[in-house]
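Student: The sequence isn't on hand, but the structure is:
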């Protein structure tokens, strides 16, 4: 089964970005960084989500991110589906931190249970077909609104959402132009999807 082996963020200052991610989220092998000055403005069309077990862990990760230089886009709060908030890293990447639980069951930690790459797409059904044809297995599908693929052996799960809806969920304008500043590595090969997200061939050996 095809899955994501790596996610590479293109950033202006890789050393600074590495300090942020290792300090705030304790991510090193899961997220790769590459220097880039490719023009980009506004919403880049994707978010990365950190899924955790309880609200206290959401708060711990968001607080650590802010201390490391992130900006709060949406303060953490309860919702119908759980508890979560949104921050923007100094390199511009939008991160959601969320839990399906609304109450704590233990001391706060910064343990991350799952990383999800959410791509904002123009046509969810068409993009779903595109990825299924390249070997990704659908885990959840809600018509033309949302699709989630099985993570397989990779450290990051892929999901698709309407671009405008994704921007609304994280609290930013859907407007944006230029590079996504994102490259996805996996066993599906090298290609660019219908919304301009680039994939490169990479062995699926990474894990959380």
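Tutor: Received the coordinates, thanks. Just so it is clear, the structure is predicted and the values come from calculations on it, not from any experiment.
Student: drop to CA atoms for contacts and neighbour counts, all remaining ones
Tutor: OK.
Student: Just give me the residue closest to the centre of the chain.
Tutor: Geometric centre of the chain, nearest residue: residue 48, 1.5 Å, by Cα atoms, centre = their mean.
Student: Please compare the first structure with the one that follows:
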């Protein structure tokens, strides 16, 4: 089964990005940074999510993201689906920090359970089939609107959403052009998906 082992964020300011991601996922975490001046504007077509076990952990991660150079996009609050907030990283990546529960069950900790890469696809159905053909296994699928692929806890999970819906959830315009400024490291690369996301050999 194909798994995502790492994500490489590309940015002109590697120092700021490294400080940000180190504070959230640790120095040996699955998110790395490399230098790039590739033109990019507007919505880059994806979000990263840190999924925590309870609201207090979301708050701890959200506060750490802001203290480490992130910009508030949506404050953490309760919603129909749980509790969470959005932050823009120094490199421009939109980070969703969330939990599906609305109640705390233990002491607060600055920790998360998994990382999810959610890609805004132009054609969810076509991208779904592409990834199935490249060894990913579908866990949940809601027609041509949303797909979630299976993943072990230690690996990054991949999901597909329509580009417009993902941008709306993030509170930004769906318009954007140029580089996605992210590379996906896996045991199945290298290849480029239908939406232009580059996969590399991990």
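Tutor: Right, received. Where do you want to start? Predicted model, so just to flag it, every value in this text is computed and none were measured.
Student: sorry, back to before: what's the helix or strand for the residue nearest to the centre of structure 1?
Tutor: Using DSSP states H and E, residue 48 of structure 1 sits in strand 46-52.
Student: Look up the average distance of the following helix or strand past that strand to its aligned counterpart in structure 2.
Tutor: Counting by DSSP H and E, the element after strand 46-52 of structure 1 in chain order, helix or strand, is helix 55-67. Superposing on structure 2 and averaging over aligned pairs (mean Cα distance after the TM-score superposition for structure 1), helix 55-67 of structure 1 comes out at 0.8 Å.
Student: between helix 55-67 of structure 1 and strand 46-52, what angle do the directions make?
Tutor: Angle of helix 55-67 of structure 1 versus strand 46-52, following axes from the mean of the first three to the mean of the last three Cα atoms, to 10 degrees, is 130 degrees.
Student: quick one: contacts of helix 55-67 of structure 1?
Tutor: Contact with helix 55-67 of structure 1 is made by 20, 23-25, 52, 72, 76, 83-87, 89, 97-99, 101-104, 107-111, as judged by Cα atoms under 8 Å, 6 or more residues apart in numbering.
Student: buried residues in that helix?
Tutor: For helix 55-67 of structure 1, burial by neighbour count (16 or more other Cα atoms under 10 Å) applies to 55, 56, 57, 58, 59, 60, 61, 62, 64, 65, 66.
Student: Between all of the residues you listed, which two are separated the most?
Tutor: Greatest spatial distance in those: 55 and 66, 16.5 Å, computed using Cα to Cα.
Student: The closest residue to residue 100 of structure 2 other than its chain neighbours and residue 117 of structure 2, how far apart?
Tutor: In space, and not counting its chain neighbours, residue 100 of structure 2 is closest to residue 82: 4.3 Å by Cα to Cα, 6 or more residues apart in numbering. Distance from residue 82 of structure 2 to residue 117 of structure 2, counting by Cα to Cα, to the nearest Å: 19 Å.
Student: Which one's more surrounded, these two?
Tutor: Shown here are residue 82 of structure 2 and residue 117; by other Cα atoms under 10 Å, residue 117 has more neighbours (19 against 15).
Student: So the more buried one, which state does it fall into?
Tutor: Under DSSP: H, G, I helix; E, B strand; the rest coil, residue 117 of structure 2 falls in the strand class.
Student: What's it aligned with over in structure 1?
Tutor: Matched by TM-score structural alignment, residue 117 of structure 2 corresponds to residue 117 in structure 1.
Student: List the contacts of that match.
Tutor: Counting by Cα under 8 Å, 6+ apart, residue 117 of structure 1 touches 46, 47, 48, 49, 156, 157, 158, 159.
Student: are any of the contacts of helix 55-67 of structure 1 buried, and which?
Tutor: Among those, those buried by neighbour count (16+ other Cα under 10 Å) are 20, 23-25, 52, 72, 76, 83-87, 89, 97-99, 101-102, 108, 110-111.
Student: Narrow the residues you listed to those in strands?
Tutor: Residues of these located in strands (DSSP state E): 52, 72, 76, 83, 84, 85, 86, 87, 97, 98, 99.
Student: dump the residue contacts of the last one.
Tutor: Looking back up the chat, that one is residue 99 of structure 1. So residue 99 of structure 1 contacts 51, 52, 53, 54, 55, 58, 82, 83, 84 (Cα under 8 Å, 6+ apart).
Student: Just name the closest of the buried residues of helix 55-67 of structure 1 to residue 146 of structure 1, please.
Tutor: When the buried residues of helix 55-67 of structure 1 are ranked by distance to residue 146 of structure 1 (Cα to Cα), residue 58 comes first, at 23.1 Å.
Student: Against residue 113 of structure 1, how distant is the closest one?
Tutor: Going from residue 58 of structure 1 to residue 113 of structure 1 by Cα to Cα gives 11 Å.
Student: do the same with residue 39 of structure 1
Tutor: For residue 39 of structure 1, the distance to residue 113 of structure 1 (Cα to Cα) stands at 33 Å.
Student: can you list contacts of the helix or strand containing residue 8 of structure 2?
Tutor: For residue 8 of structure 2, the host element (DSSP H and E) is strand 4-11. Residues outside strand 4-11 of structure 2 that contact it (Cα under 8 Å, 6+ apart) are 17, 30-37, 91, 155-158, 181-187, 202.
Student: Find the residues that touch each one of residue 58 and residue 113 of structure 1.
Tutor: residue 52.
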